[in-house]
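Asks: quick one, structure for this:
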Amino acid sequence: MDLVTRNDTALEWFVGAGLWLLGALVRGFGRLLWWLMCRPLWAFGVLLLVVPTVTGTWLQVLYVVNGVAAFLVAWELTLPDSYSRFFAQPLRRWRRVRRVYRRNWETAMVMSGMAKPGVEGTIVPQLLGVDCGRWADYVEVGMLMGQSLTDYERACPALATSFGALDCRVRADRPGILWLDLRHGDPLAKTIPARPIPDEADLGSVPVGVRDDGKPWVLQLLGTHLFIAGVTGSGKGSILWSLLRGIAPAIQDGTVRVWALDPKGGMELAFGRPMFTRFAAESSEAMVRLLEDAVAVMDDRAQRMAGITRLHVPTADEPMILLVVDELASLTAYEPDRKLRDRATAALSALLTKGRAVAVVVVAAAQDPRKEVVTFRSLFPTKVALRLDTPSQVDMVLGEGMHAMGAACDRIPTSLPGVGYVTVDDLREPQRVRACWVTDEQIVSASRSHSAPVEQLIGVCELAIEVRDEAA
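Replies: Here you go, the predicted structure:
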């Protein structure tokens, strides 16, 4: 009886152990299958090993693999754009989405403070989608209840570190949805050569450089004013000369007439003197007089066009007057003659408030953006901030909170002249950009090949100034 009992006990143990081992094998095989399903490249590699071994078709599989490899190489060599668009970029996007974002999303949200405790555990913002570009990834995020854009802006340094990005910026989309722009490459790291002068100028979209997403940076001239701020050597001249080269055909045919003011005695703008219809650099009185002449043209044009159009389209008979002021503070803050200073401030204020509609446009540059130096900087719809000294100066130029949104102009190295951030009226977020580098030889060449018409003042411009002088 004892022998039978011992045999039954041993049998039960062996059966139990066998069942446990079978269950463990099934669970392990299931986990292996799930792991392979989550990693298609590994699954493909396993199939390449298993199928030929079982079927004895190693030679056929080798032919197929070599054929696919040859096809991909030929595709890349003959049609590189198509290869990148339909194969390389989707593959790179798939790998980055899985390895960088989906795998680390919950941890990154918790560690950066974006996750919140809930009734059933920790709640994390929803990862809605990822768009991978060459230089940056754009991550669509569904915010949690009670969160705001400011919360994510404060977490940008932590988010950039979590996902291995150079920096992170936040863009609003729609209520409850935002985008994280995570930059992992920098197309602005190298000097950008000057673009060729176009055959025809587009005053609504003048190419001046490159954005940090690799696309061209264009600036609008018609219907706006432009303010450029940056310390010495930050690249203000690169923007000015890229603009002037971009509209050179319009300068040559008389559609745009450039009136330039150079308080530095001509050291900055004299290279392009033939492109300027009027040029003042010899004295503050001459520069203020030029500003007041522009006001006279603006007032006359506004009176004649009242009720006809809300935005004048320049022509050779009614050209755009583009006022280029190299160092604005020299006239509005540092000028020792108070009367001249007040006249300059009054003229610039009038031009900035009324000039856009009648195509009298101001492009001004300054080194010191403080309010006591440039009192009317808020009147410029388009603002560019290059390298600056402090975070507060960034907000002075671009608007309150722009430094917190990623416009780190105070951290731009001296080795990157022309790099800065731009804001326009209809966009909340600053855009990182770099202006093209224009050499002195290219400036001189452009001024010779696209010089302004010989006549200094024509038609209604001359008449308006004469009427102003008679009234005075």
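Asks: okay, CA-based contacts and neighbour counts for the rest of this
Replies: Fine.
Asks: show me what contacts Met402?
Replies: Counting by C-alpha atoms under 8 Å, 6 or more residues apart in numbering, Met402 touches 394-395, 429-430.
Asks: mind checking which of those residues land in helices?
Replies: The helices, defined by DSSP state H, take in 394-395 from the contacts of Met402.
Asks: and which of the contacts of Met402 is nearest Arg195?
Replies: Minimum distance to Arg195 across the contacts of Met402 is 23.5 Å, recorded for Pro430 (C-alpha to C-alpha).
Asks: from the contacts of Met402, which is closest to Phe279?
Replies: The nearest member of the contacts of Met402 to Phe279, counting by C-alpha to C-alpha, is Val394 at 30.9 Å.
Asks: I figured that closest one hits Cys409, correct?
Replies: Yes: assessed by C-alpha atoms under 8 Å, Val394 is found in contact with Cys409 at 6.4 Å.
Asks: could you also give me the structure for this second sequence? I'd like to compare it with the first:
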Amino acid sequence: MKQAGLPLRSLALGVLGVLLAISPVSDWTAAIWLPLLLLAGFQIWRSWSRGTFAAVWPAAKRTFIHAVHVDERDVPVAARVLLTWDVVMLRSGGAYLVDGRTPRGSMGASEKVDGSASAFQPRIAGMSSSRRGLVVLIDVPVGLDVERYMAESTYAAAWGVATVEADQMSPGVVRLVLYTGDDPLEQPVDWDQLPRASADLGAPVPFAVDDQGQAVELQRAHTLVLGATGSGKGSGLWAVVNGLAPAAERGLVRFVGLDSKASEVRQAEGLFCEVGYTADEHAEVFEKLASLVQERGDAHQGREFTATPEQPLMVVVIDEITSLTSIFKDAKARNSAMADLRIVLSLGRSRGIVVIGAGQDPTKESMPLRNLFPQVVALRLRDQTETRVALGEGALEAGARPHDIRVASASNGYATAGVGYVQTETGEFVRMRTPYMSDDGLAELERQLGDHSGHSCQRDSEKAEQEGT
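Replies: Predicted coordinates:
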């Protein structure tokens, strides 16, 4: 039934849309006048003739969905992206203005000219829906830095989504993923979501889950877990220990725990055959391990190491590893300890000694031996510089964004604790989350491995000597 008049809301929107349409174009008006004008038109149409609106609008929406290849869930965000693309590119630094004037023209064009004003910006190459949300592929004009189009925080605010991820698919092509629903990794990960770890030390270690719910595995290699305070590094350490638990139950693994702050390791001392908290204790353990590396090399030179209950894999868990250089007050003692640790990191893997370390500062000043860790897990970091240092050049372009992870706090239920990135064997950076290891979980793990962990830390030669006597 046709109504006699327009509701006040529709009339107000119509007047505002007209005013904005005839006003001079500027950054802020361009950002809102098109959406408001369309909204006013829809309101007027729906109020004036509800029958035709109800008949036509569903078909129009289906046509839009078909045209941009997105699910109905993503239609509002897709529309916002299309309508505000020009302005968002300008404000985020994604468009380059030749003379500083705001250009006008068709949205998404790679080059636009208005008199003497010229702008170069990316073109939307395609849209699609994924489990995570709306995927937008953009073509970057030749000559422009891809980093211009990786400003996720700007995009998230402009398009009304919680999170945006960006990565470079290929030269000149960037993929944006706009999370249109809840971030699946902001839900706690239960240990039951990881597959049962194998007792075979040649198999990868289940460590975390990705945002598709699939297990993320680590290789049996020196591993560095980096992250700011409260990012979940402790659970990262315990995830590795838990993944090696079946092999430890068979007597194939022994754990050594070092912790200069006496926090994580002290929570479950029964897991370790040896622990150290002071600088002297760290130095003593490093010296023993360096000697063990030499002994195993002399006895088994030219043969790949195979763990046995008599000669187990030694897994050295070091919390606050990036603070090691600061706990030694004496320079000579520090240099000697670092030299022993270098031997362990350089030769240990092939001789049955693996180091798993966690720390906050990825810089070379704090962690001079960082390059000897082939496997790095980056939880929340402070800035892009730390991301590049931790994960290497090219990590940002490949989609690793640990510096964009929100701070985990009591107010948000620690929603991002344990969220981070790790590089797979194929070179891809995967966003993942480790399960949280509670005090009760640690106590259970300690009970599980207590009969198998708290002994056999002796060097191979010492055991042989004892057996001979």
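Asks: can you calculate the TM-score here?
Replies: Here the TM-score for the pair of chains, by TM-score structural alignment, normalised by the length of the second structure, is 0.67; 380 aligned residues with a C-alpha RMSD of 4.1 Å.
Asks: looking at Val394 and Cys409 of the first structure, which has the bigger crowd around it?
Replies: Between Val394 of the first structure and Cys409, counted using other C-alpha atoms under 10 Å, Val394 has the larger neighbour count: 28 against 24.
Asks: what kind of secondary structure is Leu182 of the first structure in?
Replies: Using DSSP: H, G, I helix; E, B strand; the rest coil, the structure places Leu182 of the first structure in strand.
Asks: that one contacts Arg171, correct?
Replies: No: with contact defined as C-alpha under 8 Å, Leu182 of the first structure does not count as touching Arg171 (11.1 Å).
Asks: more neighbours, these two?
Replies: Legend: neighbour count by other C-alpha under 10 Å for Leu182 of the first structure and Arg171, higher for Leu182 (25 against 20).
Asks: identify the residue spatially nearest to the aligned partner of that one in the second structure, adjacent ones excluded.
Replies: Superposed on the second structure with TM-score structural alignment, Leu182 of the first structure falls opposite Leu178. Among residues not flanking Leu178 of the second structure along the chain, Val164 sits closest, at 4.6 Å (C-alpha to C-alpha, 6 or more residues apart in numbering).
Asks: repeat that for Gly352 of the second structure.
Replies: Leaving aside its sequence neighbours, Gly352 of the second structure sits nearest to Leu313 (C-alpha to C-alpha, 6+ apart; 4.7 Å).
Asks: what's the match for the one you found in the first structure?
Replies: Correspondence of Leu313 of the second structure to the first structure, assessed by TM-score structural alignment: Met320.
Asks: for burial, what's the neighbour tally of Ala201 of the first structure?
Replies: Residues near Ala201 of the first structure, counting by other C-alpha under 10 Å: 19.
Asks: how about it, what does it touch?
Replies: Counting by C-alpha under 8 Å, 6+ apart, Ala201 of the first structure touches 246-250.
Asks: any idea how far Leu457 of the first structure is from it?
Replies: Applying C-alpha to C-alpha, to the nearest Å, the value for Ala201 of the first structure to Leu457 of the first structure is 22 Å.
Asks: also Glu285 of the first structure?
Replies: Distance of Glu285 of the first structure to Leu457 of the first structure, given as C-alpha to C-alpha: 19 Å.
Asks: which one of the two is surrounded by more residues?
Replies: A side-by-side neighbour count of Glu285 of the first structure and Leu457, using other C-alpha under 10 Å, places Glu285 first with 17 against 14.
Asks: rewinding a little: how close does the match of Leu313 of the second structure sit to Thr277 of the first structure?
Replies: On the measure of C-alpha to C-alpha, Met320 of the first structure and Thr277 of the first structure end up 12 Å apart.
Asks: overlap in contacts of these two?
Replies: What both Met320 of the first structure and Thr277 touch, as defined by C-alpha under 8 Å, 6+ apart, is the set Arg257.
Asks: who has more neighbours, those two?
Replies: Between Met320 of the first structure and Thr277, Met320 has the larger neighbour count (other C-alpha under 10 Å), namely 26 against 22.
Asks: residues contacting that one?
Replies: Met320 of the first structure neighbours (C-alpha under 8 Å, 6+ apart): 255-257, 314, 359-361.
Asks: so Ser350 of the second structure sits against Phe305, correct?
Replies: Yes: here Ser350 of the second structure reaches Phe305: they are 5.9 Å apart, a contact under C-alpha under 8 Å.
Asks: shared neighbours of Val394 and Cys409 of the first structure, which are they?
Replies: By C-alpha under 8 Å, 6+ apart, Val394 of the first structure and Cys409 have these common neighbours: 385, 388, 403.
Asks: of those residues - the most surrounded one?
Replies: Of all these, Ala385 has the most neighbours under the rule other C-alpha under 10 Å, reaching 33 neighbours.
Asks: residue in the second structure paired with Cys156 of the first structure?
Replies: Counting by TM-score structural alignment, Cys156 of the first structure corresponds to Glu152 in the second structure.
Asks: and Gly28 of the first structure, by the same measure?
Replies: Alignment note: Gly28 of the first structure maps to a gap in the second structure; criterion TM-score structural alignment.
Asks: burial of Gly28 of the first structure, as a residue count?
Replies: If you count neighbours by other C-alpha under 10 Å, Gly28 of the first structure ends up with 12.
Asks: for it, give its distance to Ala165 of the first structure.
Replies: Distance of Gly28 of the first structure to Ala165 of the first structure, given as C-alpha to C-alpha: 37 Å.
Asks: go on, Asp368 of the first structure?
Replies: For Asp368 of the first structure, the distance to Ala165 of the first structure - C-alpha to C-alpha - is 32 Å.
Asks: next: Ala70 of the first structure.
Replies: Distance of Ala70 of the first structure to Ala165 of the first structure, given as C-alpha to C-alpha: 34 Å.
Asks: ok, now Leu331 of the first structure?
Replies: For Leu331 of the first structure relative to Ala165 of the first structure (C-alpha to C-alpha), the value is 43 Å.
Asks: need the residues that contact the helix or strand that Thr53 of the first structure is a member of.
Replies: According to DSSP states H and E, Thr53 of the first structure maps onto helix 40-55. With contact meaning C-alpha under 8 Å, 6+ apart, helix 40-55 of the first structure is reached by 36-37, 57-58, 61.
Asks: which of the residues you listed fall within helices?
Replies: Using DSSP H, the contacts of helix 40-55 of the first structure in helices are 36-37, 58, 61.
Asks: cool, thanks, talk later.
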